[in-house]
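*Asks:* have a look; sequence and predicted model below, questions after that.
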Amino acid sequence: MTKIEVNGALLAYDEVGDGSPVILLHAGIADRRMWREQVGALATRHRVIALDLRGYGESELPPTAFAHHDDVAGLLDALGLTRAALVGCSFGGAVAIDTALAHPDRVSALALFGSAVSGHEWSDETNDLWENLVGDVDPEDFAATAAAEVRFWVVGPERTPQEVDAELVAFATAMDERALAAELALSAVDVAELDPPAIGRLAELTMPVLVTAGAADVPDIRHLADRIAAEAPRAQRLPDTPDAAHLLPLEHPTPTNTALQTFLP
């Protein structure tokens, strides 16, 4: 693990390999450890940088205003990189998209797994799924909230916990408990959003885009993958991966790595 100053904050990252640069951006329920199966696989051809976004994992959170997408561009500056391919999952996918819109000359390609999109409002269907599956949870109880989020996102509404690898569930729960503490701290800081948000600007993503999702993920995420693929001019939509939910790269690394090795420049 290395730390580097970016826009006034020390950000933590792992770096391995040589070649064209690739930055891995984690889900909001996780940290850079979710890419444990991708780092080595991609390092045979790429300079791979797995980043903890500001406030998450081992990255710092100074009490100053910032934007995650500006941090990604700042990381490129700090590392002396002109451009990089961005690989994102969930919230990390949203950050990758926002970076590509705010700093289009810095992003050579986007690979999106179960990506969120800034400005998207969750559907009534997804809200009802949450209510039916986990119901009310005390947000101050990190253990209970993490268990609920992992049940909803990592297991998924179409599977039972018994159908999912127990080690995956335990690892995701540990990451999410840490991420929830990060999000509580982030709520006290002015985090700037992309304006206007990405949901109405997907046609501006002119770089190559790879997009996919887990077949067991919530419907909104799969619909967003369809929308990104339909609106981004150079997007490639891979079929949803069977028996996979929101942390697709962690749950099914082999098809993820194959897709990335084929797609990344």
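*Replies:* Right, received. Where do you want to start?

*Asks:* from here on, contacts and neighbour counts on C-alpha atoms
*Replies:* OK.

*Asks:* strands of the chain, residue ranges please.
*Replies:* Per DSSP state E, the chain has strands spanning 2-6, 9-16, 20-25, 46-51, 84-89, 107-113, 209-212, 235-237. These are given in chain order.

*Asks:* could you verify my assumption that Ala185 touches Tyr56?
*Replies:* No: counting by CA atoms under 8 Å, Ala185 sits too far from Tyr56 to count as a contact (9.5 Å).

*Asks:* okay, the two: which has more neighbours?
*Replies:* Neighbour totals were compared for Ala185 and Tyr56, and Tyr56 leads with 27 against 14 (other CA atoms under 10 Å).

*Asks:* for Gly57, see how far away the nearest residue to the more buried one once chain neighbours are set aside is.
*Replies:* Distances taken as CA to CA, 6 or more residues apart in numbering place Ala182 nearest to Tyr56, at 5.4 Å, with adjacent residues excluded. Separation of Ala182 from Gly57 (CA to CA, to the nearest Å): 8 Å.

*Asks:* what count of nearby residues applies to the nearest residue to Leu11 once chain neighbours are set aside?
*Replies:* For Leu11, the nearest residue in space outside its immediate sequence neighbours is Ser59; the separation is 4.3 Å by CA to CA, 6+ apart. Under the neighbour criterion other CA under 10 Å, Ser59 is assigned a count of 22.

*Asks:* check the gap between Ser59 and Glu183 for me.
*Replies:* Between Ser59 and Glu183 the distance, using CA to CA, works out to 13 Å.

*Asks:* same deal with Leu24?
*Replies:* 19 Å.

*Asks:* go on, Arg234?
*Replies:* Distance of Arg234 to Glu183, given as CA to CA: 33 Å.

*Asks:* in contact with Val191, which residues?
*Replies:* Shown here is Val191, whose contacts under the criterion CA atoms under 8 Å, 6 or more residues apart in numbering are 65-68.

*Asks:* please apply the same query to Gly57.
*Replies:* Shown here is Gly57, whose contacts under the criterion CA under 8 Å, 6+ apart are 12, 31-32, 178-179, 182.

*Asks:* second structure follows, compare the two:
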Amino acid sequence: MDLYFESTGNGHPVVLIHSGGADLRLWTFLAPLLSKHYNVITFDGRGACKSPSPLKHANYVEDVRKLMDYLELKQATIIGHSMGGQIATDFALNYPERVSKLVLIAPALTGYSYSKEFENYHIKISEAAPNIDKMLELALNSPTYQVVIDSPQKDLTAKMLRQHFERVLEWPADFRIKWPQPKAYERLEELNPETLFIIGDKDLADNYRVADCFRKVANIRFIEMQNADHMLPLTHSEDLYQEITAFMEV
């Protein structure tokens, strides 16, 4: 296994998948709480922090499977945030037998058509490269970070995002992510594991539209957390812990 991972605690395995622009430090506050009761596995996705950079392609869904195989985990609760939630959803659709329960925290969704406003935000950041200071300024000046930017976790957020930009600039120009087909957006009704969906009340409109896509799935419980932006794992770890453990113990 070439990905960097950490395993803490004992009991039922829980695999945490971090968002884009972050690394396993996203779970700095939530993982220790969960590890009181469970075996918690956090890892740096390919190209993040201590894991190797991707080559021409990366298959993040298969990376999760390989990590679970390496750790000899036949099944686990899978928790994913943002792009990590996107990976978790695709993993659950393609390997349902490996997922005991699924927790999605403001997930992205493969195949969903994001708004022009959302796309332009990311284009502006890319156009600022290789000026990382400017990229960071543009990225953080977004409703995505409106709560965390005024919290004690501001510095950790900025540090992870800066390191993400530094790594991305080293990736091959023709880098592509390989997602399973058909795309998750087209087959959400096939999502089988019992699922908990959590989103902050101050998250982006696009992420709420993604939430609406998931409402077609029968076996999902939805929770909206108050005074929370997109970065729930950093600002609302205690609330997440309470909701996730209650969901897992049912």
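*Replies:* Here it is on my side, so go on. Please read all numbers here as calculations on a predicted model, not as lab measurements.

*Asks:* so of the contacts of Gly57 of structure 1, which ones are in helices?
*Replies:* Cross-referencing the contacts of Gly57 of structure 1 with the helices (criterion: DSSP state H) gives 178-179, 182 as the overlap.

*Asks:* nearest to Pro219 of structure 1 among those?
*Replies:* Within those, the smallest distance to Pro219 of structure 1 is 23.3 Å, found for Ala179 (CA to CA).

*Asks:* just to revisit the earlier point, looking at neighbours, which among the ones in helices among the contacts of Gly57 of structure 1 is most surrounded?
*Replies:* Neighbours here are counted as other CA under 10 Å. On that basis the top member of these is Ala179, with 22 neighbours.

*Asks:* list the contacts of that residue.
*Replies:* When contacts are counted by CA under 8 Å, 6+ apart, Ala179 of structure 1 touches 28-31, 56-57.

*Asks:* and those residues, which is closest to Arg45 of structure 1?
*Replies:* Checking the contacts of Ala179 of structure 1 against Arg45 of structure 1 with CA to CA, the nearest one is Asp31 at 23.4 Å.

*Asks:* for burial, what's the neighbour tally of the aligned partner of that closest one in structure 2?
*Replies:* Alignment note: Asp31 of structure 1 maps to Asp23 in structure 2; criterion TM-score structural alignment. Asp23 of structure 2: 25 surrounding residues under other CA under 10 Å.

*Asks:* list only buried entries from the contacts of Val191 of structure 1.
*Replies:* Buried residues within the contacts of Val191 of structure 1, counting neighbours by 16 or more other CA atoms under 10 Å: 66-68.

*Asks:* let's have those residues in CSV, adding distance to Glu125 of structure 1.
*Replies:* Below are those laid out as CSV (distance: CA to CA, whole Å):
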residue, distance to Glu125 of structure 1
Phe66, 33
Ala67, 30
His68, 29
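
*Asks:* measure stretch 194-214 of structure 1 end to end?
*Replies:* 26 Å.

*Asks:* swap that for stretch 102-120 of structure 2, please
*Replies:* The first residue of stretch 102-120 of structure 2 is 31 Å away from its last residue (CA to CA).

*Asks:* closest one to Met207 of structure 1 out of the ones in helices among the contacts of Gly57 of structure 1, please.
*Replies:* When these are compared for distance to Met207 of structure 1 (CA to CA), Ala179 wins out at 30.3 Å.

*Asks:* sketch out the helices for structure 2, chain order is fine.
*Replies:* Listed in chain order (using DSSP H), the helices of structure 2 are 30-34, 60-70, 83-94, 116-127, 132-140, 154-168, 205-214, 232-235, 237-248.

*Asks:* how big's the offset between the first one and structure 1?
*Replies:* After superposition onto structure 1, the average distance of helix 30-34 of structure 2 to its aligned residues comes to 0.9 Å, using mean CA distance after the TM-score superposition for structure 1.

*Asks:* got a list of contacts for that helix?
*Replies:* When contacts are taken as CA under 8 Å, 6+ apart, the neighbours of helix 30-34 of structure 2 outside the stretch itself are 8, 40, 42, 233-234, 237-238, 240-241, 245.

*Asks:* ok, Gln236 of structure 1 - contacts?
*Replies:* If you count contacts by CA under 8 Å, 6+ apart, Gln236 of structure 1 has them with 208-211, 229.

*Asks:* in structure 2, which of those residues still touch?
*Replies:* Among the contacts of Gln236 of structure 1, those whose aligned partners also touch in structure 2, counting by both residues aligned by TM-score structural alignment, their matches' CA atoms under 8 Å, are 209-211.

*Asks:* would JSON lines of these with neighbour count and distance to Ala245 of structure 1 be doable?
*Replies:* Output for the kept ones among the contacts of Gln236 of structure 1, formatted as JSON lines (neighbours: other CA atoms under 10 Å; distance: CA to CA, whole Å):
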{"residue": "Val209", "neighbour count": "25", "distance to Ala245 of structure 1": "21"}
{"residue": "Leu210", "neighbour count": "24", "distance to Ala245 of structure 1": "18"}
{"residue": "Val211", "neighbour count": "26", "distance to Ala245 of structure 1": "14"}
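
*Asks:* now those in a markdown table, with distance to Val6 of structure 1?
*Replies:* Compiled in a markdown table, the kept ones among the contacts of Gln236 of structure 1 are given as follows (distance: CA to CA, whole Å):
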| residue | distance to Val6 of structure 1 |
| --- | --- |
| Val209 | 26 |
| Leu210 | 27 |
| Val211 | 28 |
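
*Asks:* now check structure 1 for the residue matching Leu191 of structure 2.
*Replies:* Following TM-score structural alignment, the counterpart assigned to Leu191 of structure 2 within structure 1 is Leu205.

*Asks:* how many neighbours does the closest residue to that match other than its chain neighbours have?
*Replies:* Setting aside the residues directly before and after it, Leu205 of structure 1 is nearest to Ala232 in space (CA to CA, 6+ apart), at 5.4 Å. When neighbours are counted by other CA under 10 Å, Ala232 of structure 1 registers 19.

*Asks:* corresponding residue for Ala232 of structure 1 in structure 2?
*Replies:* Looking across to structure 2 (by TM-score structural alignment), Ala232 of structure 1 lines up with Val217.

*Asks:* any idea how far Gln38 of structure 1 is from Leu224 of structure 1?
*Replies:* From Gln38 of structure 1 over to Leu224 of structure 1 the distance is 23 Å, taken as CA to CA.

*Asks:* please apply the same query to Arg234 of structure 1.
*Replies:* Computed with CA to CA, the distance linking Arg234 of structure 1 and Leu224 of structure 1 is 16 Å.
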